[in-house]
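> sequence plus the predicted model coming up.
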Amino acid sequence: MSEAGRPVKTTCPYCGTGCGVDVLVRGDATEVSGDATHPTNAGKLCVKGAALGETLVPEGRALHPMLREPAGGRELQRVSWDTALDVVAREFRRIIREDGPQAVAWYVSGQLLTEDYYVANKLVKGFVGSANIDTNSRLCMSSAVAGHKRAFGEDIVPVSYEDLEDADLVVLVGSNTAWCHPILYQRIVKAKAARPQMKVVVVDPRRTATTDAADLHLPVRAGTDVWLFNGLLSFLYQHGVVDTHFVDAHTRGFDRALAVADNTAGSVRAVARQCGVDESLIAEFYRLFARTAKTITAFSMGVNQSSAGTDKVNSIINCHLLTGRIGKPGAGPFSITGQPNAMGGREVGGLANMLAAHMDLENARHRQLVQTFWDSPCIAERPGLKAVELFEAIEAGRVKAVWIMATNPVVSLPDADQVKRALAKCEFVVVSDVMHKTDTTAYAHVLLPALAWGEKDGTVTNSERRISRQRAFLPAPGEARPDWWALAEIGRRWGFTDAFAYDGPGQIFDEHARLTTFGNADDEVPRYLNLSGLVGMSAGDYDALAPVRWPVSGQDGSDQRPDAVSADAFMPRVFSDGRFYTADRKARFVATPPRLPMHARDEDFPLALNTGRVRDHWHTMTRTGLSPRLAAHIDEPYVDLHPQDALLSGVREGGLARVSTRWGSLVARVRTSGELPRRTAFVPIHWNAQYASDARVGSLVNPVVDPVSGEPEFKHTPARVEDFAVLWHGFVLSRTPLPMDQVIWWTRVTGHRFLRYEFAGRERVGEWSAFARTALGVHATDADWIEYEDRTAGQYRAAWVVDDRIEACLFVSPRPDLPSRAWLSGLFAKERLEDLDRIGLLVGEPTDRGADAGPTVCSCFGIGRNCIVEAVRGGCHSAEALGRKLQCGTNCGSCIPELKALIATSLVPA
């Protein structure tokens, strides 16, 4: 906590960019702004970060330990922490005693702080003796980890954010950076504006918002990235674009990698045919890459989330090794991490096939080092179960107890209905979460209340290896406790009191830092991860720790603790000396024979389903779903299709469709955005059972995984789309939550002072007035009730008013094109309705057309589409002009591509 009136400097809890945040608490209000001193974002925040204050609400929080007896109790009952932890310790110990350490498991999260991650891995790998601890980071960046280790010998990201700005060519592969990492995207855009000669290439099957900044867009067929980069490797060699000295002196395996590339993608024409891209575009990309020495290839989920993800990563790295474009300013392969602390988790061995401090689980010396340092009775000797196979083992009964921390696998894992079955059968399930009710907590025998962002204290590491403090500025609600504390309490209950006698996160961080140095100098190949310069910090030093990139060796000659400026200034560029972290200090070319996704499309499932994020939501919406601002842009689940595929599937824009695969199905609204190529579909990942009746896209996803990394195939699942026929569509705005048991389909949207429900039905309704009163919970005969019905058109409208203040309203029609929600939302901000408002409720539109701002486009400033269109028609013919007039696009810039599209369409003559 900081002094009153002074902001707390912390970090944003969303993506792996790792932006610094200033938080000022004034009474019940929390002001969130960008930290101008943080080197990552220099005061900028995307809309998700800017709206963090709206998510700090008490609704739905898990506040007390809860217990459901494994013997068959149906409801969770409140218990003390001692009781809950005694049960957890007893049940895990019993199962370990009866069935061995491989019969228990932990499934953790990139949402954990490094200190939480460290204690979890110490407990499991050193005191249970099993490596059955995996993380949801397996789902987003484990292919990058595996690719780094194969090429470099250690999981090292070799570039920084400054390199993105220094590069003359930035290639964004499988990354909708504009939406998923907005601050990084804006840094690239700003650098490009300052140096127009800088080029940006986007490699993505979809025409996303990121392509707005692209000089070249390659809409490659999903799953063909290895062909593209094998072809590039072959092209570069054929045209003599080779750093011969670097290849000869500092690498191995080139001949084999080139032979495979030549054999599978030896000509531009062959690559173009396989990737489904015009040959001239492939040739233009190859020539651009060949002539640009300062090239960054930045990749994200579109590369990693694949059954060939590790080979995709290595095919990219191969091209940088061939040209010596690594270890130099503005050059290198760059994994853009998904979660806020996926990198921190990697540092402490967060994956089932790793040890802490970048040590190898299958290296006997490393196992001995870690066990000695921890003074533990045992050490895991073989890799544990990775995420997908872990839940398969739970369903099969091989794993009998699981502890899930800070993640929602019933929504986020592939084949998510299998996860449901597994947890329903599991003998003992513990869930640590900040929310009482999630899709996963429904299966908990023990629910432990965890601290949320703003309450917990520790460190995170971002995509460029920068460690930042995440500081508390709110008191713990109820009985919520840190995750590291709950884990340490189990260690103590098992008799390991000294090993888990932590009094705070600073002490844990110091132990983590000391482990990175333990035995490191004695190794023939010392590990690059080294935090010796951070060892021995006092509590005050730890609390004041400035953002710093590792390694932090303390060898800069300064007696001062490193800060963001001094540490970066003295840090040698990784790989600049041509020395890598393999046994012979040489990088490895890795041969990457290309292969298509395992399950192909067929007549029953003719579309390739792709999944990913939308601009203003995060993961499974347990945080962003609470924010009215974030819910305003994309407010319900959708399936995006090419217009011709929509026609062939018998669905239309704005209607409902069922999306099905061999593993599951969902129902979503149809979009035809024009972003997708033929025979593909896109569905966002975020919606769960608290926000939609049937929208968990994880239940549809192909559970096949990469054989090296274990990362699932989220980008290519054979699917079909069919009309979801309903008799009527409707929506409700209500100040209080409502049951949706009268409808076949629904979604819930958080508004300012209200909740909105979109719904549809298949049953004929005899009396709409009775239906509406029941749905809205109106029973008083003297209620101020406004209603209108057109039986011929099948339209019905009703509003419930209490003391001239709108309490709820309902609109129904046989068609999905119902009245604008935006102007109705504004009525809930009024303390009293005016007569014209009542007339508008009956008519179904505002009497003043200017009162309807339209759907939100710029979430940062709440600017609606209608306002933007009006400004365009009034003379604002550029995004800059709109920004000057309305402010839209002037903060995070994520809406600028949409602004440009609106300008183009608004200027087309009717």
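Received it, and whenever you're ready, just let me know what you need. Numbers count the residues shown, from 1 in each chain.

> please count neighbours and contacts with C-alpha atoms only from this point.
OK.

> how about the contacts made by residue 623?
residue 55 (CA atoms under 8 Å, 6 or more residues apart in numbering).

> next one: residue 336
So residue 336 contacts 16-17, 298-300, 463 (CA under 8 Å, 6+ apart).

> just name the closest of the residues you listed to residue 446, please.
Here the nearest of those to residue 446, counting by CA to CA, is residue 16; it sits at 30.3 Å.

> not counting sequence-adjacent ones, nearest residue to that closest one?
Leaving aside its chain neighbours, residue 16 sits nearest to residue 340 (4.2 Å; criterion: CA to CA, 6 or more residues apart in numbering).

> do residue 118 as well
residue 348 (5.4 Å).

> picking that back up, I'd say the residue nearest to residue 16 and residue 13 touch.
Yes - counting by CA atoms under 8 Å, residue 340 touches residue 13, with 5.7 Å between them.

> quick check: neighbours shared by the two?
Shared contacts of residue 340 and residue 13, counting by CA under 8 Å, 6+ apart, come down to residue 111.

> how much space separates residue 117 from residue 657?
Residue 117 is 41 Å from residue 657, where distance means CA to CA, to the nearest Å.

> again with residue 568
For residue 568, the distance to residue 657 - CA to CA - is 52 Å.

> who has more neighbours, these two?
Neighbours per residue, other CA atoms under 10 Å: of residue 568 and residue 657, the larger number sits with residue 657, 25 against 18.

> against that first model, consider the following:
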Amino acid sequence: MDLSLTVPPIRTTCPYCGVGCGVLASPNGNGGTTIAGDPEHPANFGRLCSKGSALGETLSFDGRLLHPMMREANGRMSQVSWDAALGRVAAGFRETMKRHGPESIAFYVSGQLLTEDYYVANKLMKGFLGSGNIDTNSRLCMASSVAGHKRAFGADTVPGAYEDLDNAELLVLVGSNAAWCHPILHQRMVRTRQTRGARIVVIDPRRTATAEDADLVLQIAPGTDGVLFSGLLAHVAAKKALDGDFIGAHTSGFAAALDLAEAIAPDPDMVARAVRVARKDVATFFDWFRVTEKVVTLYSQGVNQSAQGTDKVNAIINCHLATGRVGRAGMGPFSLTGQPNAMGGRETGGLANQLAAHMDFEPECVDRVRRFWNAPAMARTPGLKAVDLFEAVEAGRIKALWIMATNPAVSLPRADAMRDALGKLDLFVVSEAVASNDTLAARPMVLLPAATWGEKDGSVTNSERRISRQRAFLVPPGEAKPDWWIVCEVAKRLGFGRAFAYHYAYEIFREHAALSAFENDGTRDFDLSGLSNLTPADYNELAPVQWPVRDSKSKGQARLFGDGRFFTPDAKARFVTIDPPALAEMPAHAFPYLLNTGRVRDHWHTMTRTGKSPRLSGHIDEPFVEISPAGAAASNLADGSLARLTSAHGSAVLRVKVGEGQRDGELFAPIHWNGETASHGRLGALVHQARDPHSGQPDLKATPVSIAPVDFAAHGFLLSRNPILLPDEFWWARAAVYGGTLTRFATNVGAKGWESLAHQLLGADGAFIELRDDMQHTYRAASLRDARLQACVYLASGAAELPGLDWLKRQLGADKLDGTARKALLAGRAPDDTGDMGPTICACFGVGLTAIHDLIASGEAVSVEAVGLHLKAGTNCGSCQPEIKKLITTIIGGRVSAEAQS
């Protein structure tokens, strides 16, 4: 009889994008954790994307910062007690304020923080240190949406809910590669298309994976979103499709907004010329929007990360206001948030230009928050926004900086200059979960070990205003502590102990909710009155709920503005007259391309978490730049070669991908690679400092750059149980594989030096085998110990090909190699000559390109559903479905073309 107890899984929330998926975490007691989607969570109903599904692979403690550290006079970091480290931080801020005033100090925080972390950090800085200088990396992704919402609605309010995606008849995605960046929501939209006949329109300068499921794709010129939606506003007015009753009763400023829209984009012909899209496609979009009642327009980084981001947001909102399509089921503008708690940061005042609880710096709000906190030194003016803040560090105006849970030396514009500026600080403090990253390479004075996902308790808010709990299911390693605890301990040492005497996260959440209710009476959008008296048990069991929650019996509110009342002084929404859009122009001759940056499917931010997962590195394992065929030909670039991108601020060397989805004159490269994972892959080093004048959000989508081929004498890869350091002059990119690390590299070491290089890299410990083939211009070597593969290196020059990786990766993870496998190592393929699986297409089930290609080519599967039936690929999160569809189109189309020619 089995008497063992079954421990129920812990309900928590995914730490990646703003979809806010529910997760069931089941620790096995031996260091492992099984991850599954929570079928009861209304954000995802049990589905997880590839990143969420692989969370169990990212929970190892290797590479963690385990103890407080301080830099000694000789420059070395030494482990110290928490008391010593916290005392040093408090003393440093106190001394800096005494000498230079409160405007000389700053916090830079993160959408990775929980709401409770955010709340105490903002309270300390704005209420007790007396400076507005706390800003968040969410400034880099969602600030323009915040500014647009406030201009139109009077508050940073997302009007709708995910269920609107189920009810919509037209779904318009603008600057959003949702298939890769928000795959759970994207698949929800695809199901609406399949089951209800809804149409999907994709508007983006790139033809992304999201376009594979679209009924209409407008591949517009960069920066022209404002022209397109101004033209749409003019069109619905000209066709008398306005909701005059709604405009008259519930809005202001319509006439001026329409006059300007008609001046910017008077007719579809002019719009088509400006956005560089066929007139019939513009006209189709305009007609669909006009005649379809239930329209949801979803926008993300392609809109926000622009020098005109706020105006683009308002151009979209103007069209919804003009047709009365806001606050009702199946319609409305919808901002897709980038980070798991970007919304929570906005709620707690994590942005430098906001106070907590969605209050601004109006005198009455400053006074209200001061009285609620009993704050002795309440900040009265906004602080510096992210890019301005780091430029103030560069200029020497910020003397003390505390960075929490983010890696700005990778992600900020002009990242090299910003990293160098950190060396000017009198006090540089970092709270971090990892022991090494690009920001830590800038030599902080104090390092504070922070607990991370799975180890700390709190709440997050997703893109639809839904508050969910993140619950701890692991014990933090070493001396790591929750961020809120660290902040509160510093506050106590600064003399503010009474205001920061929290013992548990629920106490902070209750105060956060109480502040939202304080002197509110329905006048402010953000109101958690009903959650302000939660007991510890209530907080522990808190189910996902959408704010506002105005009383204890409320189940939350899915939509706002259905009653036509907004949070402006006259309760009317405002039409916004946008500035005439700056149409995209080709850069100067020295930098003839526009660089667009963004995300890939299976990685997240700077890969601190996803980089640990071999499964997630199987799809794309090195930094790349995508260029159109014409651009590649003009720049003498071949697919798979290396190219150097150069801007006025820095450079990067990336693998070339030639893609039909890229417009001529434009490039795309992903943001994830950093100094830990690639030698020359940091995109932030190139990005210019242009930013939106209203939101302060940097323009990460249109940096002028040049591109040129980079030639090396040889190229190769290295598989090793532990990362192996390569010489500085090498180009390299590193990725996790089961059993160790894959390092792709290029070098100017000629063929005569390959043996010496291999011995240098693999070492002399263990058996060493090698094979040189001068006819094929290749070299292979491997190191074994006790019949286990320790490392192997493969080199080639010119057009010589390297072996596939699939079989070799499996040998690295094997406990022991038999004689046949050892002999096959130098051939680089399985003894039975089975094919390589190729790049991973389906990360959820580990299905490679070869299997999918062969299945489609055989004729056994000519649909995504059939491929899923045979191989399971695409049957979980669905983020690989667009790639499978593209393969089907390519293979079947090629076969039809060949038959026609024969």
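Ah, there it is. In this text, all values refer to a predicted model and were calculated from it rather than measured experimentally.

> TM-score of the superposition?
Aligned and superposed, the two chains score 0.97 in TM-score terms (TM-score structural alignment, normalised by the length of structure 2); 887 aligned residues with a CA RMSD of 1.4 Å.

> let's have the contacts of residue 336 of structure 1 in JSON lines, adding secondary structure.
Shown next, in JSON lines, are the contacts of residue 336 of structure 1 (DSSP: H, G, I helix; E, B strand; the rest coil):
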{"residue": "16", "secondary structure": "coil"}
{"residue": "17", "secondary structure": "coil"}
{"residue": "298", "secondary structure": "strand"}
{"residue": "299", "secondary structure": "strand"}
{"residue": "300", "secondary structure": "coil"}
{"residue": "463", "secondary structure": "coil"}
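
> which of the residues you listed has the largest number of neighbours?
residue 17 (28 neighbours).

> that residue reaches residue 462, doesn't it?
Yes - between residue 17 of structure 1 and residue 462 there is a contact under CA under 8 Å: 5.7 Å.

> residue 752 of structure 2: neighbouring residues, count only.
A count of nearby residues for residue 752 of structure 2, using other CA under 10 Å, gives 8.

> tell me the residue in structure 1 aligned with it.
Counting by TM-score structural alignment, residue 752 of structure 2 corresponds to residue 766 in structure 1.

> name the SS class of that match, please.
Local secondary structure at residue 766 of structure 1 is given as coil here, using three-state DSSP.

> do the same with residue 281 of structure 1
Assignment for residue 281 of structure 1 (three-state DSSP): helix.

> list the residues that contact it.
216, 218.

> alignment lookup: residue 295 of structure 1 to structure 2.
By TM-score structural alignment, residue 295 of structure 1 lines up with residue 295 in structure 2.

> count the neighbours of residue 403 of structure 1 for me.
20.

> ok, it touching residue 105?
Yes - contact criterion CA under 8 Å: residue 403 of structure 1 and residue 105 qualify, at 6.5 Å.

> now do the contacts for the corresponding residue of structure 2 for residue 830 of structure 1.
In structure 2, the residue matched to residue 830 of structure 1 (TM-score structural alignment) is residue 814. By CA under 8 Å, 6+ apart, the contact list for residue 814 of structure 2 reads 739, 788-789.

> can you classify whichever residue in structure 1 pairs up with residue 597 of structure 2 as helix, strand or coil?
Per TM-score structural alignment, the equivalent position to residue 597 of structure 2 in structure 1 is residue 611. Secondary structure, three-state DSSP: residue 611 of structure 1 is strand.

> residue 611 of structure 1 contacts residue 713, correct?
No - between residue 611 of structure 1 and residue 713 there is no contact under CA under 8 Å: 9.8 Å.

> fine by me, thanks again.
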